[in-house]
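In: only the shape, not the letters, is given here:
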C-alpha cells in the first residue's frame, strides 16, 4: 500500500469516527472552520498531519459514539457484584470490552466503509460527500440507542428547541444524550446482575448468624459460592451475549 493510500485511509477513518467531535452541522464559527478543514480534499502530507492530530480524539469518539461505555460499565459492575473489585484486572476488562464493541458496531462499520470510506479511497466521491454518507449510519445507531427523555433533557440543558427530524439533531446534543442513555442502561443491567449475588450474600450471612459464627466474615463463604455459580452458568459467555443482544434488539 502506498503512502498516499495509507494517508487517505487514516484520515478517512478518523474523520468518519470523529464526526461528533467536529459536529459539521454546528453553527459556531470555530466548529464550522474545523468542519470545513476536514471536508476539504487536502494534500496527502496535510491529511497525514491532520490524522496524527486527530489521534488524541479517538478515546472521546470511542466513549461517546459507540457501545463501549455500556459494555465496560456492566463488566465493572459484574466485578463488584462478585466481590472481587480487582479481578479481572482493568486491562483484561477493557480488552474484552473493545472486542465486544467491535462486534456490536460491526454492522455500522460495514455501512460506513461500503458507503463512505471505500468510495472515497477509490476517488469516486469527495471527502465532503463521504462525510455526509458516513454520518447517517452513525447517527442512526446513536438515535436507536438514545432515550427520548434523555435527548429532551439534553436539549433543555442546551436551551434549544426540539428538532423536527433526526437529521436536525446536532451531534453534540445527540452524543450527550446517547452517553446518558448508555449509562442508564448499563446500570439497569448491573442491577439485575447484582440480585442473585446479593441473595447469596444474604443467605450465607443468615446461615452463619444462625450457627453463631459471628466472627467469620460472610464473604469468606459467599465468594467461592458466587464464583462457582458464575462458572456453572457460563457467566462470561452469557453476559457477552446479553450485552450484544441489547444493541441488536
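Out: Everything's here; your move. These numbers were taken from a predicted model, which means no experiment stands behind them.

In: please count neighbours and contacts with C-alpha atoms only from this point.
Out: OK.

In: what ranges does the protein have for its helices?
Out: Ranges of helices in the chain, per DSSP state H, are 3-17, 19-22, 29-39, 44-54, 58-65, 68-82, 90-104, 106-112, 118-121, 127-144, 148-158, 171-210, 218-232, 235-248.

In: was I right to think residue 88 contacts residue 79?
Out: Yes. With contact defined as C-alpha atoms under 8 Å, residue 88 reaches residue 79; the gap is 7.4 Å.

In: among those two, which residue is more densely surrounded?
Out: Neighbours per residue (other C-alpha atoms under 10 Å) separate residue 88 from residue 79, with residue 79 holding more: 18 against 12.

In: tell me the contacts of the more buried one?
Out: Shown in contact with residue 79 (C-alpha atoms under 8 Å, 6 or more residues apart in numbering): 85, 86, 87, 88.

In: same check, this time on residue 205
Out: residue 218.

In: and the gap between it and residue 116?
Out: 58 Å (C-alpha to C-alpha, to the nearest Å).

In: with residue 208 instead?
Out: To residue 116, residue 208 is 62 Å away according to C-alpha to C-alpha.

In: tell me which of those two has more neighbours.
Out: residue 116 (26 against 17).

In: so the more buried one sits against residue 131, correct?
Out: Yes. Applying C-alpha under 8 Å as the test, residue 116 and residue 131 come out as touching, 6.9 Å apart.

In: what number of residues lie near residue 220?
Out: Around residue 220 there are 10 other residues, counting by other C-alpha under 10 Å.

In: which stretch among the helices of the chain comes nearest residue 164?
Out: Residue 164 lies closest to helix 148-158 among these, at 12.3 Å (C-alpha to C-alpha).

In: helices and strands around the closest one, which ones?
Out: With contacts taken as 3 or more C-alpha pairs under 8 Å, 6 or more residues apart in numbering; DSSP states H and E, helix 148-158 sits against helix 171-210.

In: want to compare, so here's the second one:
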C-alpha cells in the first residue's frame, strides 16, 4: 500500500493540532449518546489514518503504529521551529549566563518555563486551529485536506507576523523567487527558515540588552578589586551576589517573562 508524502505531512500537522489543542476542546463538543457522540481527537486521528490509504480501507495496526511513531519523531522539531519556543529558551539561557549561574535554574526548569510560556503565547493560534480545523473535522463538516489547510494558514499567519522582511527576501533570493502578491502566497519552504532566522536574531538582541546591566556590575567589581590590590580574588565571586540582588529588586523574572510575551504581540 502506497502512502503519499503529502498526506504524511498532513498527518503531522493534524497530530500537532490535536496534541496542543485547548483543554476546553473536549468540553466544547455537545453531549450526546455514546453511539452518536462526535469524534474526539483520538477518533479524528484514527479516521485520518483510514483516509491516508486512499481506498477507504483502514491501514494495518503495524502500519498505523509506524506512522504514529514517525509523527512523534517530528513533533519536537515542529514545536521548536514553528512556535515562540526558540526565542524564549535562548533569552532565558542568556539570562542565566549573565547572572553567572551555570546550572541554576537547571535546564529542565528553563525548558519547562519556555514550554508553558510558549503555550501562553500560542494560545490564540491554538484556539483558532481548534475552532477552524479540529472541531469541524471531528464533526465530519470538513475533509482532512481542508482541516490541514486551515491549520497551516493559522501557523503561517503567526510566523509571518514575527518574520523580518529582510530575512524573507534572503530566502526568496536563495530560492530564485522574484516575489509574491501577498504574504499568504509564501510557501512554508521559504517562510519557515526565514522565521527561524528572525527568531534567532530577535533572541540575541533581547539577550544583549539583558546582559548589559550585569556586565556593568562585573566591570565595576573588577575595577574595585584591582584598585584594592586584590588581583588574586575572582571578581565573579564578589559580583554574583550584587547581580542576584539587582535581579530580585527589579523583579527580574516577572519583567523578563512579561517582556518576552509582549514581544510577540503584533
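Out: Arrived safely, thanks for sending. These figures come from a predicted structure and were not determined experimentally.

In: quick TM-score on the pair, please.
Out: TM-score of the superposed chains, computed with TM-score structural alignment, normalised by the length of structure 1, equals 0.82; 223 aligned residues with a C-alpha RMSD of 2.5 Å.

In: still on that earlier bit, as a markdown table, the helices of structure 1 with distance to residue 164 of structure 1 would be great.
Out: Supplementary listing: these in a markdown table, determined by distance: least, C-alpha to C-alpha, whole Å:
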| stretch | distance to residue 164 of structure 1 |
| --- | --- |
| helix 3-17 | 25 |
| helix 19-22 | 20 |
| helix 29-39 | 22 |
| helix 44-54 | 32 |
| helix 58-65 | 22 |
| helix 68-82 | 28 |
| helix 90-104 | 29 |
| helix 106-112 | 24 |
| helix 118-121 | 31 |
| helix 127-144 | 14 |
| helix 148-158 | 12 |
| helix 171-210 | 14 |
| helix 218-232 | 47 |
| helix 235-248 | 25 |
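
In: residue 161 of structure 2: what's it in contact with?
Out: Listed by C-alpha under 8 Å, 6+ apart, the contact set of residue 161 of structure 2 reads residue 266.

In: and residue 91 of structure 2, what's its match in structure 1?
Out: Mapped onto structure 1 by TM-score structural alignment, residue 91 of structure 2 lines up with residue 74.

In: swap in residue 180 of structure 2?
Out: The alignment partner of residue 180 of structure 2 in structure 1, by TM-score structural alignment, is residue 163.

In: what's the neighbour count on the closest residue to its match other than its chain neighbours?
Out: In this structure, residue 163 of structure 1 finds its nearest non-sequential neighbour in residue 169, 5.9 Å apart by C-alpha to C-alpha, 6 or more residues apart in numbering. By the measure other C-alpha under 10 Å, the count of residues near residue 169 of structure 1 is 19.

In: same question, residue 241 of structure 1
Out: By the criterion of other C-alpha under 10 Å, residue 241 of structure 1 has 12 neighbours.

In: what's the counterpart of it in structure 2?
Out: Residue 241 of structure 1 maps onto residue 258 in structure 2, by TM-score structural alignment.

In: how close does its match get to residue 81 of structure 2?
Out: For residue 258 of structure 2, the distance to residue 81 of structure 2 equals 21 Å [C-alpha to C-alpha].

In: likewise residue 155 of structure 2?
Out: Remark: distance between residue 155 of structure 2 and residue 81 of structure 2 (C-alpha to C-alpha) = 11 Å.

In: cool, residue 123 of structure 2 as well?
Out: Taking C-alpha to C-alpha, one finds residue 123 of structure 2 at 16 Å from residue 81 of structure 2.

In: does residue 181 of structure 1 touch residue 149 like I think?
Out: No. At 9.1 Å, residue 181 of structure 1 does not count as touching residue 149 under the criterion of C-alpha under 8 Å.

In: ok, the two, which is more surrounded?
Out: Counted by other C-alpha under 10 Å, residue 181 of structure 1 and residue 149 do not tie: residue 181 has more neighbours, with 21 against 11.

In: trace the more buried one over to structure 2, please.
Out: When structure 2 is aligned by TM-score structural alignment, residue 181 of structure 1 is paired with residue 198.

In: now its match. Nearest residue, chain neighbours left out?
Out: Per C-alpha to C-alpha, 6+ apart, closest to residue 198 of structure 2 is residue 163, 5.5 Å.

In: for the equivalent of residue 136 of structure 1 over in structure 2, give me its contacts.
Out: Taking TM-score structural alignment, residue 136 of structure 1 has residue 153 as its aligned residue in structure 2. By C-alpha under 8 Å, 6+ apart, residue 153 of structure 2 lies in contact with residue 184.

In: state the distance from residue 153 of structure 2 to residue 77 of structure 2.
Out: 19 Å.

In: which residue of structure 1 sits farthest from its center?
Out: Computed with C-alpha atoms, centre = their mean, the residue of structure 1 farthest from its C-alpha average is residue 212, at 47.7 Å.

In: separation between the aligned partner of that one in structure 2 and residue 210 of structure 2?
Out: With TM-score structural alignment as the criterion, the equivalent of residue 212 of structure 1 in structure 2 is residue 229. From residue 229 of structure 2 across to residue 210 of structure 2, the span is 30 Å (C-alpha to C-alpha).
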